[in-house]
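Participant: Next comes the sequence, and after it the predicted model I'd like to discuss.
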Amino acid sequence: MVGRRLFAHRVAAPDRALDWRRGDWDELIHAPIAVPAPVEAVLHTYLASFGLVFGCFDFVLTGDGDNPEHWIAIECNPNGQWGWLPNAPAITEAFADILSTEGGGRS
C-alpha cells in the first residue's frame, strides 16, 4: 500500500510449497487479488495510526480470499521490497505521486 493506493498479489510456488521464498523466484505465480473492503479499511487505519504512507502487508489466505475472514495478517513491513513484483512500475509511480504532491516542498 502506497498512500491510498493498494497493490495486492497472491504469490504461490508452482509446486504449492508453503514457503514460496525457498524456490525459484522466476517460477513464482503472481495473480492480482481483490482485497475485501473491510480488510482494506483496516490497512488504511493501520498506516494512519503509525504515521506511515507505505507498508508491505503479508497475509495468509485460508480460502479463496473473497471473505475477510480468509485473510490472516502476518506483518506489515514499512520498508518492504516490491521491485520484484509484476506491477513495480505502478508502485514506483505511486511513490512519485506521494513525493511530488505530499512531500514536495517540505524541508
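Facilitator: That came through fine.

Participant: From now on I want contacts and neighbour counts done on CA atoms only, so please keep to that.
Facilitator: Fine.

Participant: And the strands in this structure, which stretches?
Facilitator: With DSSP state E as the criterion, the chain has strands at 9-12, 29-32, 56-61, 71-77.

Participant: Show me what the third one is packed up against.
Facilitator: Spelled out, it's strand 56-61. strand 71-77 (3 or more C-alpha pairs under 8 Å, 6 or more residues apart in numbering; DSSP states H and E).

Participant: Show me what the strand it packs on is packed against.
Facilitator: Using 3+ C-alpha pairs under 8 Å, 6+ apart, strand 71-77 sits against strand 56-61.

Participant: ok so, going back, of all the strands of the chain, which one is nearest Pro86?
Facilitator: Closest of the strands of the chain to Pro86 is strand 29-32, at 7.6 Å (criterion: C-alpha to C-alpha).

Participant: and here's the other structure:
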Amino acid sequence: MDWRSDYDAVSCRVTRCPASVTEAIARYLSVMGLRFGAFDFIVDDHDRWWYLETNASGQWGWLAEACDLPMTDAIVAELLARA
C-alpha cells in the first residue's frame, strides 16, 4: 500500500497516542539509540493502532502543513532539550 498513489484521498486528523503507544515509542527510540524517529501507524475502525515502520530521518513537513501543526517547533524544542 502506498498512500502517495492517491494523495487527494488522504486525510489526517490530530489525535493523541494512547499511553501504551507513547511508551512503546520511547522504548524503541532508547533501544535503537535514536533521538528522533518518524513513526507510521494506521488506526483502524476499532481504534486499534497498527505499527508500520519507523524512519530515522522520515519526512513530516507535509503532515505539519496538512494538519496545521507546529511540528517543527516541537521537534526542535525536544532535540534542544536533549542536547
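Facilitator: Ah, there it is. These numbers come from a predicted model, not from an experiment.

Participant: Please state their TM-score.
Facilitator: The TM-score (TM-score structural alignment, normalised by the length of the second structure) is 0.75; 81 aligned residues with a C-alpha RMSD of 2.3 Å.

Participant: how about the strands of the first structure, which one is nearest Ala48 of the first structure?
Facilitator: strand 71-77 (12.7 Å).

Participant: what's the mean distance for that closest one versus the second structure?
Facilitator: Superposed on the second structure, strand 71-77 of the first structure shows a mean distance to its aligned partners of 1.1 Å (mean C-alpha distance after the TM-score superposition for the first structure).

Participant: That strand aligns to what range in the second structure?
Facilitator: Taking TM-score structural alignment as the measure, the second structure aligns residues 49-55 with strand 71-77 of the first structure.

Participant: How about stretch 35-48 of the first structure?
Facilitator: Mapped onto the second structure using TM-score structural alignment, stretch 35-48 of the first structure spans residues 17-30.

Participant: ok, residues contacting the matching stretch?
Facilitator: Arg35, Phe36, Gly37 (C-alpha atoms under 8 Å, 6 or more residues apart in numbering).

Participant: Just give me the longest helix of the first structure.
Facilitator: Looking across the first structure with DSSP state H, the single longest helix is helix 37-49.

Participant: got the angle for that helix vs strand 56-61?
Facilitator: Counting by axes from the mean of the first three to the mean of the last three C-alpha atoms, to 10 degrees, helix 37-49 of the first structure points 150 degrees away from the direction of strand 56-61.

Participant: Give me the distance between helix 37-49 of the first structure and the centre of its chain.
Facilitator: Taking C-alpha atoms, centre = their mean, to the nearest Å, the mean C-alpha location of helix 37-49 of the first structure is offset from the chain mean by 12 Å.
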